[in-house]
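# this one's structure only:
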């Protein structure tokens, strides 16, 4: 009898307990890393070869080179706020987001393209430009 009451009460709490069914989107994490100027964690999402266009300077870089370039940009433009303003994640093989990055002196638009490689999505392209709007 005592066991059945325990099971009933336990089941009741399980049914009523909140369930976290939605995983954090990669772009939310990346936006947080940009806000913290954390180029190391951002680069953890990089593909081995990444195309970067930062303020009209465009090239392809290795993951390590791209991290250094991004670190330099973030140290010169320390983010005050960063938010995801657009995201596209309906494709099974492609993800895209636009972040709004506000520094003390300027506002930037950061476009990030991710492609699936195996089971993971990796950043293939980052474009950072002045926000004209």
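Arrived safely. Predicted, not measured: the structure shown is a model, and the values here were computed from it. Numbering: from 1, shown residues only.
# all contacts plus neighbour counts: C-alpha atoms, from now on.
Will do.
# how distant is stretch 46-58 from the center of its chain?
Computed by Cα atoms, centre = their mean, to the nearest Å, the separation of stretch 46-58 from the middle of its chain amounts to 16 Å.
# ok, now stretch 111-126?
For stretch 111-126 - counting by Cα atoms, centre = their mean - the centre lies 10 Å from the chain centre.
# name the element residue 42 belongs to?
For residue 42, the host element (DSSP states H and E) is helix 39-43.
# how about that helix: buried residues?
Residues of helix 39-43 classed as buried: 39, 41, 42, 43 (neighbour count, 16 or more other Cα atoms under 10 Å).
# and stretch 92-104, which residues are buried?
Quick answer for stretch 92-104 (16+ other Cα under 10 Å): 94, 95, 96, 97, 98, 99, 100, 101, 102, 103.
# re earlier: ok, then the element right after the helix holding residue 42?
Next element after helix 39-43 (DSSP H and E): strand 46-54.
# re the thing from before, among the buried residues of helix 39-43, which one sits closest to residue 65?
residue 43 (9.8 Å; Cα to Cα).
# For residue 91, see how far away the closest one is.
23 Å (Cα to Cα, to the nearest Å).
# Check residue 38 too.
Per Cα to Cα, residue 38 is found 28 Å from residue 91.
# which of those two has more neighbours?
residue 38 (18 against 10; other Cα atoms under 10 Å).
# In addition, the following structure is provided for comparison:
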């Protein structure tokens, strides 16, 4: 009986944990195609964007314009996640990946603030390799 109860409660938890993070998956897909509209849905009110050592904090609307300009000049060919994780202090998440663009390859760092069921992009870094 204990084994049955264990399976009834443990199996769904394991299945749920292996589903991945739909928000992070949507962000990765948007980076893959340069879809700023989808990315901007996840922006915090203020987003720190760093593109090749030019770093600034932008409002949500301006951050979309900055990334749109970047993608217009650097047409994405693909994005692949290399690493993702959760911060030790809280449930905030991060993702590190590689963006292949017409002008070269970029290492992408994304920091996401998690509040309950919501997540918002706090920081995006794009460093040319």
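Good, I have the coordinates. Note that the coordinates shown come from a computational prediction; the quantities given were computed from them, not determined experimentally.
# Send over the TM-score of the superposed chains.
Remark: TM-score between the superposed chains equals 0.79 [TM-score structural alignment, normalised by the length of the second structure]; 112 aligned residues with a Cα RMSD of 1.7 Å.
# Which stretch of the first structure is stretch 103-112 of the second structure matched to in the alignment?
The aligned range for stretch 103-112 of the second structure in the first structure is 105-114, by TM-score structural alignment.
# nope, stretch 68-86 of the second structure is what I meant
If you align by TM-score structural alignment, stretch 68-86 of the second structure falls on residues 71-89 of the first structure.
# got a list of contacts for the matching stretch?
In this structure, residues lying in contact with stretch 71-89 of the first structure by Cα atoms under 8 Å, 6 or more residues apart in numbering are 27-28, 31-32, 34-39, 95-106.
# list the helices and strands the helix holding residue 42 of the first structure packs on?
Counting contacts by 3 or more Cα pairs under 8 Å, 6 or more residues apart in numbering; DSSP states H and E, helix 39-43 of the first structure is packed against helix 26-35, helix 63-76.
# how distant is that helix from the center of its chain?
10 Å.
# Where in the second structure does that helix fall?
Counting by TM-score structural alignment, helix 39-43 of the first structure sits on residues 36-40 of the second structure.
# mean per-residue distance, that stretch to the first structure?
Using mean Cα distance after the TM-score superposition for the first structure, stretch 36-40 of the second structure ends up 0.7 Å from its aligned counterpart in the first structure, as a mean over the superposed pairs.
# residues near residue 41 of the second structure, how many?
Counted with other Cα under 10 Å, residues neighbouring residue 41 of the second structure total 15.
# do residue 54 of the first structure as well
By the criterion of other Cα under 10 Å, residue 54 of the first structure has 17 neighbours.
# now residue 32 of the second structure
Other residues close to residue 32 of the second structure by other Cα under 10 Å number 19.
# Residue 63 of the second structure now?
Count around residue 63 of the second structure with other Cα under 10 Å applied: 24.
# Wait, it touches residue 50, no?
No - between residue 63 of the second structure and residue 50 there is no contact under Cα atoms under 8 Å: 10.7 Å.
# for the helices and strands packed on helix 39-43 of the first structure, which one ends up most surrounded?
When those are scored by mean count of other Cα atoms under 10 Å, the highest mean neighbour count falls to helix 26-35 (a mean of 19).
# Tell me what angle that helix forms with helix 63-76.
Put simply, helix 26-35 of the first structure runs at 60 degrees to helix 63-76, going by axes from the mean of the first three to the mean of the last three Cα atoms, to 10 degrees.
# so what secondary structure elements neighbour helix 26-35 of the first structure?
helix 39-43, strand 79-88, strand 94-103.
# The ones you listed: which one's closest to residue 112 of the first structure?
strand 94-103 (5.4 Å).
# Quick one: residues in contact with that closest one.
Residues outside strand 94-103 of the first structure that contact it (Cα under 8 Å, 6+ apart) are 27, 31, 35, 77-89, 107-116, 121.
# at 7 Å instead, please
With contact meaning Cα atoms under 7 Å, 6 or more residues apart in numbering, strand 94-103 of the first structure is reached by 27, 77-89, 107-116.
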